[in-house]
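*Asks:* my questions concern the predicted model and sequence given below.
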Amino acid sequence: MHQSPQNAQPFLTVAHVVGVYGIKGWVRLRVQLDNPDLLLSLPNLRLTGPNRVSKPVSIDTLQRHGKGFIAHFSDLSDRTAAEKLKGFEVQVAKVDFPAAASDEVYWRDLLGLKVWCTQDGSRYLLGEIRTLLETGANDVIVISPCAGSVDHKEHLVPWIPGDVVMDIDLDASAVEVNWYVDS
């Protein structure tokens, strides 16, 4: 493996190697994509270990297995080699990732955005998006306090476009929500 230059190009983690499967070099993956088949077509995939050392990789086979996925990397042929990859991340260069449709946004692009609400004619900063949760009924944004926040509380706000989430302005790093501020 070779050391990739720090900050040379932003990479996105699209899957995690969570274990091995069988004796022929297959690995278990926790995929972080709505469309897991993208793993087969994304160019310039790389494996990055816990020590941030990375190497190029190609997935030649991907299959759904139970609640997760199993995959075979083209240069892996045995279980021993596969076991060494547990804890590694499968990454892709951000520039190689497909662009979101004009009416869509990737969750990763929401992280760190400031969340604002208007109440009684005043505009309040709730905080910034720390993470997003998939709850089943609807997704939820977790908003952590930041400098200038109206309070020092974490807020959980449902991600319901047009009802709760009123506007997303990536250029201004802001999300406008129809939400209330506790008094």
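*Replies:* Done, it's in. Here the structure is a predicted model, which is why all the values come from computation and not from measurement. Residues are numbered from 1 along each chain as shown.

*Asks:* make it CA atoms for all contacts and neighbour counts henceforth
*Replies:* Noted.

*Asks:* residue boundaries of the helices in this structure?
*Replies:* 38-41, 79-83, 107-110 (DSSP state H).

*Asks:* list the buried residues for the longest strand anywhere in the chain?
*Replies:* Secondary structure of the chain per DSSP state E: the longest strand is strand 122-134. Within strand 122-134, the residues that qualify as buried are 124-130, 132, counting by 16 or more other CA atoms under 10 Å.

*Asks:* next one for the comparison:
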Amino acid sequence: MKKINYINNQSKIFTKNLVTIGVVLRAYGIFGWILIKLFLDNKNIFFYTKKIWFFDPNSLKLFSVKILHKKNYKNYVLVNLYNITDRNLAIKLQGFYIQISIDYFPKLLSSDTFYWFNLIDCIVENIHGKLLGTVTEIIQNKAHSILRIIKLSTKIICTKKYKNKYGILIPFIKIFIKNVDIIKKKIIVDWN
């Protein structure tokens, strides 16, 4: 059975070998702590990282800040950063994405297990050689994962309400997924 290790669908921003693993929700307290929502199944990855990057979605700037302290807080993480000493400075980081190097992710032990970021932007062809499009998203489902495939020529302009209705949805299960080549960024499916 093919398996995907999740970060989750909200984590779509890539920068070279960096992967978005969370977002700053808000400032926490008066001493500059920030509250982070992680997109990881395994939050230990965040706690073992030595360096994190902040990505500002408005200015598209990327910068790193040294972490002084990290701790779990309910379903979130609280972080205290170097030179962020009060609430006003922490508020400025609200909405920034947290990124880490893919090198911090554990090596996968099975050849048919993948991280979701390995699959994003893979070209998808059916077993007859017909190009179906590119993987743009992986939807988590209780039963199995689902690949959202968008045709390369499709231009989607829509409201958030209709966003999820576009593309081809293919369950990521052995009966449909015939081959995944991460090196060539190509997935072969049994799908028309």
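*Replies:* Nice, I can see it. All of these numbers come straight from a predicted model, not from anything done at the bench.

*Asks:* thinking again about what came up before, among the helices of the first structure, which comes closest to Val18 of the first structure?
*Replies:* In terms of CA to CA, the element of the helices of the first structure nearest to Val18 of the first structure is helix 79-83, at 9.5 Å.

*Asks:* give the aligned range of the longest strand that the second structure contains in the first structure.
*Replies:* Using DSSP E, we find that the single longest strand of the second structure is strand 18-28. Under TM-score structural alignment, the match for strand 18-28 of the second structure in the first structure covers residues 11-21.

*Asks:* Thr134 of the second structure is in contact with Ile123, isn't it?
*Replies:* Yes: Thr134 of the second structure is in contact with Ile123 according to CA atoms under 8 Å; the separation is 4.5 Å.

*Asks:* what do those two both touch?
*Replies:* Here Thr134 of the second structure and Ile123 have no joint contacts, going by CA atoms under 8 Å, 6 or more residues apart in numbering.

*Asks:* mean shift between the longest strand of the second structure and the first structure?
*Replies:* Compared with the first structure after fitting, strand 18-28 of the second structure deviates on average by 1.5 Å (mean CA distance after the TM-score superposition for the first structure).

*Asks:* what is that strand packed up against?
*Replies:* With contacts defined as 3 or more CA pairs under 8 Å, 6 or more residues apart in numbering; DSSP states H and E, strand 18-28 of the second structure has these neighbours: strand 33-38, helix 87-91, strand 97-101.

*Asks:* of the ones you listed, which is nearest Lys51 of the second structure?
*Replies:* Closest of these to Lys51 of the second structure is strand 97-101, at 6.9 Å (criterion: CA to CA).

*Asks:* and that closest one, which stretch of the first structure?
*Replies:* Strand 97-101 of the second structure corresponds to residues 89-93 of the first structure when matched by TM-score structural alignment.

*Asks:* quick one: that stretch to the second structure mean distance?
*Replies:* So stretch 89-93 of the first structure averages 1.7 Å relative to the second structure (mean CA distance after the TM-score superposition for the first structure).

*Asks:* what sits up against that stretch?
*Replies:* Contacts for stretch 89-93 of the first structure (CA under 8 Å, 6+ apart): 9-17, 42-49.

*Asks:* now the buried members of those.
*Replies:* 11-17, 42, 45-49.

*Asks:* nearest to Lys178 of the second structure, of the helices and strands packed on strand 18-28 of the second structure?
*Replies:* strand 97-101 (29.3 Å).

*Asks:* so that closest one versus strand 18-28, what angle?
*Replies:* 140 degrees (axes from the mean of the first three to the mean of the last three CA atoms, to 10 degrees).

*Asks:* can you tell me the closest non-neighbouring residue to Leu39 of the first structure?
*Replies:* Counting by CA to CA, 6 or more residues apart in numbering, Leu39 of the first structure lies nearest to Ile59, which is 7.1 Å off, once chain neighbours are set aside.

*Asks:* against Thr13 of the first structure, how distant is that neighbour?
*Replies:* Distance of Ile59 of the first structure to Thr13 of the first structure, computed by CA to CA, to the nearest Å: 15 Å.
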